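A.B. asks: Take a look and give me a structure for this.
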Amino acid sequence: MTATVSNFHYGAVTPIAAYLMACLGAALGLRCTTRSLRRPHRRARWLALGAVSIGCGIWTMHFIAMIGFSVQGALVSYDTSKTLLSLAVAIAFVAVGVFLVGYRGGSPLNLGIAGTVTGLGVAAMHYLGMAAIHTNGGLHYDALTVSLSVVIAVAAATAALWAAVSIHSLWSSLGASLVMGVAVTGMHYTGMAAVSVHLTGGTAASQSSTDLLSFLLAMLASPLAVLLIAAVIVMFDPDMMLGDDTWDGDGARDRVTPAPYGAGAGTDLPVAQQQPQRYTSW
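C.D. replies: Got it, this is the predicted structure:
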């Protein structure tokens, strides 16, 4: 018997929350990548933080959305090992794409390779997370819809990586993250549209959602904490609110210090010959 499946058990709460998490991860990833390009001596650190932020954002989006997943007449539970493995897959594949564009640039070929790897990783995370589901029935997928979800994942990943190396101003990054949130969340719900559940065991009179909700919230606690820490690091970085600054090859910003008032009146050096004052931050 084919069961009735819903992805909106709690109404609009879960898709909206999932979208916001996808946007947060994308925004943090974009800002971290921008810093990595401006500070080559700290590039690996910023790229790693960006990859973790994007990966955690995508994974958190998925499982917040899955809070709203229900199967009529069936109990739903998750395998802990596969659930955590899907998080590791998301971060690892995103890291490959982020480091490729971070170190090799945003050429069309490099973007294509990095976007494909990252997109396939996002799709693998999604379907591995779905494989973690236990219910008294079997999950079946429509091949065409699954293929469409993978295409969306690759396109979204490529666009995100392009934005990471091409968009550097704060407000442009925030706008790009909103668009990326739509793409990533759209990929999730496209993948969920491919799912059907064929019940094989006895039907449950009512589904107890308390244990499931507790499990998912426990799984979400650590990635949410990581996103919070990443947000604090980015927000307290001195460069956070700066716009189109000029950075030298060592990642330090040059700032001209004017001559003291009254010192050497009429003999001040031209601006081009004044010594810059430098500072760096992590």
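A.B. asks: all contacts plus neighbour counts: C-alpha atoms, from now on.
C.D. replies: Noted.
A.B. asks: Residue 187 contacts residue 154, doesn't it?
C.D. replies: No - assessed by Cα atoms under 8 Å, residue 187 is found out of contact with residue 154, at 9.6 Å.
A.B. asks: Give me the neighbour count for the nearest residue to residue 34 once chain neighbours are set aside.
C.D. replies: Among residues not flanking residue 34 along the chain, residue 168 sits closest, at 5.8 Å (Cα to Cα, 6 or more residues apart in numbering). Residue 168 has 19 neighbouring residues, counting by other Cα atoms under 10 Å.
A.B. asks: Proceed likewise with the subsequent sequence, for comparison:
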Amino acid sequence: MQGTVDGFSYGFVTPVAAFLMACLGGALGLRCTIRSLRKHGTLKLGWLALGATSIGSGIWTMHFIAMMGFTVQEAPVGYDPTITFASLAVAIVMVGVGIFIVGYRGATAMALVTGGTITGLGIATMHYLGMAGMRLPGRLQYDTLTVTLSVVIAVVAATSALWAAVSIHGFLPSLAASLGMGVAVTGMHYTGMAAVSVHLHGDGSPAGGDTATSLLGPMLVGPAVFLLLAGAVVVFDPLLVTGDRARQRPVLPAPRRPGAPASWQSHSHGERAVRPPARRPRRRERTGDR
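C.D. replies: The predicted model follows:
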């Protein structure tokens, strides 16, 4: 028996929430990648790892928020926790490989193509591994052409995002790149879901696994962590958000020397105070004979 599939059982709530999470993860990941290009050694490694974790976690959270709206009318749908969270690890690792290639090789054509392909395949692998974790009294079937299209979308989106990370600087261009990445990743997800059909068998009893509702708690942990991370970035590292090459430091007047008039204070934007030349005593004019 063919099952009746509905990917929008909550209307536009789940697609919009999924899109926002994809944008947030992409924005943090791209800004971390940009910051890593100006660092070396351990700091570079740390920024790239944070970028990979941000993008991978954002895509994974996007996927399962969107899956909250997926239902099969004739049967309950469950999820295997092990496979579900294994898909998170796959996303972070494969996205990380792609980001590290670009972070260490730079914006060369070979690095972008290789890194974008690996990152895109990581996104697609996470999606279909997460789908493999579904438990229902039946089996999933996929349309090959639509699946191929979804993988192509993932690879193109990932390559474009990595190119933007190393080529576009400034907050507004990076924000536009993050929105574009959110559209592409979300579009890839729903393209992949359009390839799905469900063939049911048995009496429609549950096939094991946790329900979507029971997974809502772990899903909400991701958005909360991202919001905290974004807040910490804004408060403690404005350079990560603005993309400026140098921080804007406040101009502080130089300390006044003891006994020096106020007019001797420096007005040279925080540089060392320059004291005006001392007035030489006037020579007394000779009057009369010695």
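A.B. asks: quick one: TM-score?
C.D. replies: Put the two chains on top of each other and the TM-score (TM-score structural alignment, normalised by the length of structure 1) is 0.84; 254 aligned residues with a Cα RMSD of 2.2 Å.
A.B. asks: before we move on, back to that, now do the contacts for the residue nearest to residue 34 of structure 1.
C.D. replies: 31, 34, 244 (Cα atoms under 8 Å, 6 or more residues apart in numbering).
A.B. asks: quick one: it is in a strand?
C.D. replies: No - under DSSP: H, G, I helix; E, B strand; the rest coil, residue 168 of structure 1 falls outside any strand and is assigned coil.
A.B. asks: Just say helix, strand or coil for residue 35 of structure 2.
C.D. replies: helix.
A.B. asks: Please verify my assumption that it contacts residue 47.
C.D. replies: Yes - Residue 35 of structure 2 lies in contact with residue 47 (Cα under 8 Å); the separation is 6.9 Å.
A.B. asks: re earlier: let me know the closest of the contacts of residue 168 of structure 1 to residue 134 of structure 1.
C.D. replies: The shortest gap between residue 134 of structure 1 and any of the contacts of residue 168 of structure 1 belongs to residue 31, at 37.8 Å (Cα to Cα).
A.B. asks: check the fit of the strand or helix carrying the closest one onto structure 2 and give the mean distance.
C.D. replies: Element membership of residue 31 of structure 1, judged by DSSP states H and E, is helix 13-38. Comparing helix 13-38 of structure 1 with its match in structure 2 after superposition yields a mean distance of 0.6 Å (mean Cα distance after the TM-score superposition for structure 1).
A.B. asks: likewise stretch 218-230 of structure 1?
C.D. replies: Looks like 2.8 Å for stretch 218-230 of structure 1 (mean Cα distance after the TM-score superposition for structure 1).
A.B. asks: Give me the contacts around that stretch.
C.D. replies: Contacts of stretch 218-230 of structure 1 (Cα under 8 Å, 6+ apart): 24-25, 28, 49, 53, 56-57, 60, 63-64.
A.B. asks: try stretch 204-214 of structure 2
C.D. replies: 67-68, 74-81, 134-137.
A.B. asks: from those residues, which two are the most distant?
C.D. replies: 74 and 81, at 22.8 Å, using Cα to Cα across the contacts of stretch 204-214 of structure 2.
A.B. asks: picking that back up, taking the contacts of stretch 204-214 of structure 2 one by one, which sit in helices?
C.D. replies: 67, 81 (DSSP state H).
A.B. asks: Do a quick rundown of the helices in structure 2.
C.D. replies: Going by DSSP H, structure 2 shows helices at 13-36, 41-67, 81-105, 109-132, 144-167, 171-194, 216-236, 238-242.
A.B. asks: out of those, nearest to residue 2 of structure 2?
C.D. replies: That would be, of the helices of structure 2 and by Cα to Cα, helix 171-194, which comes in at 15.2 Å.
A.B. asks: Hmm, residue 161 and residue 111 of structure 1 touching each other?
C.D. replies: Yes - assessed by Cα under 8 Å, residue 111 of structure 1 is found in contact with residue 161 at 7.0 Å.
A.B. asks: So which of the two has more stuff around it?
C.D. replies: Higher neighbour count among residue 111 of structure 1 and residue 161: residue 161, with 27 against 24, using other Cα under 10 Å.
A.B. asks: Quick check: that one touching residue 95?
C.D. replies: No - Residue 161 of structure 1 is beyond contact range of residue 95, at 11.0 Å (criterion: Cα under 8 Å).
A.B. asks: give me the number of residues near residue 199 of structure 2?
C.D. replies: Count around residue 199 of structure 2 with other Cα under 10 Å applied: 15.
A.B. asks: which residues does it contact?
C.D. replies: Residue 199 of structure 2 touches 1-3, 138-141, counting by Cα under 8 Å, 6+ apart.
A.B. asks: Tell me which entries of those lie within strands.
C.D. replies: Using DSSP state E, the members of these that fall in strands are 138-141.
A.B. asks: related to what we said a few turns ago, angle of the helix holding residue 31 of structure 1 against helix 170-193?
C.D. replies: Angle of helix 13-38 of structure 1 versus helix 170-193, following axes from the mean of the first three to the mean of the last three Cα atoms, to 10 degrees, is 130 degrees.
A.B. asks: Would you mark the buried spots in helix 13-38 of structure 1?
C.D. replies: 14-15, 18-38 (16 or more other Cα atoms under 10 Å).
A.B. asks: Same check on stretch 100-120 of structure 1?
C.D. replies: 100-102, 105-106, 110-120.
A.B. asks: same question, stretch 192-199 of structure 2
C.D. replies: In stretch 192-199 of structure 2, counting by 16+ other Cα under 10 Å, buried: 192-198.
A.B. asks: Now do stretch 233-243 of structure 1: distance from first to last residue.
C.D. replies: End-to-end distance of stretch 233-243 of structure 1 (Cα to Cα, to the nearest Å): 18 Å.
A.B. asks: What are the buried residues along that stretch?
C.D. replies: 233-234, 239.
A.B. asks: which ones are touching the nearest residue to residue 182 of structure 1 once chain neighbours are set aside?
C.D. replies: Nearest non-adjacent residue to residue 182 of structure 1, counting by Cα to Cα, 6+ apart: residue 19, 6.9 Å away. Contacts for residue 19 of structure 1 (Cα under 8 Å, 6+ apart) come out as 61, 181-182, 185.
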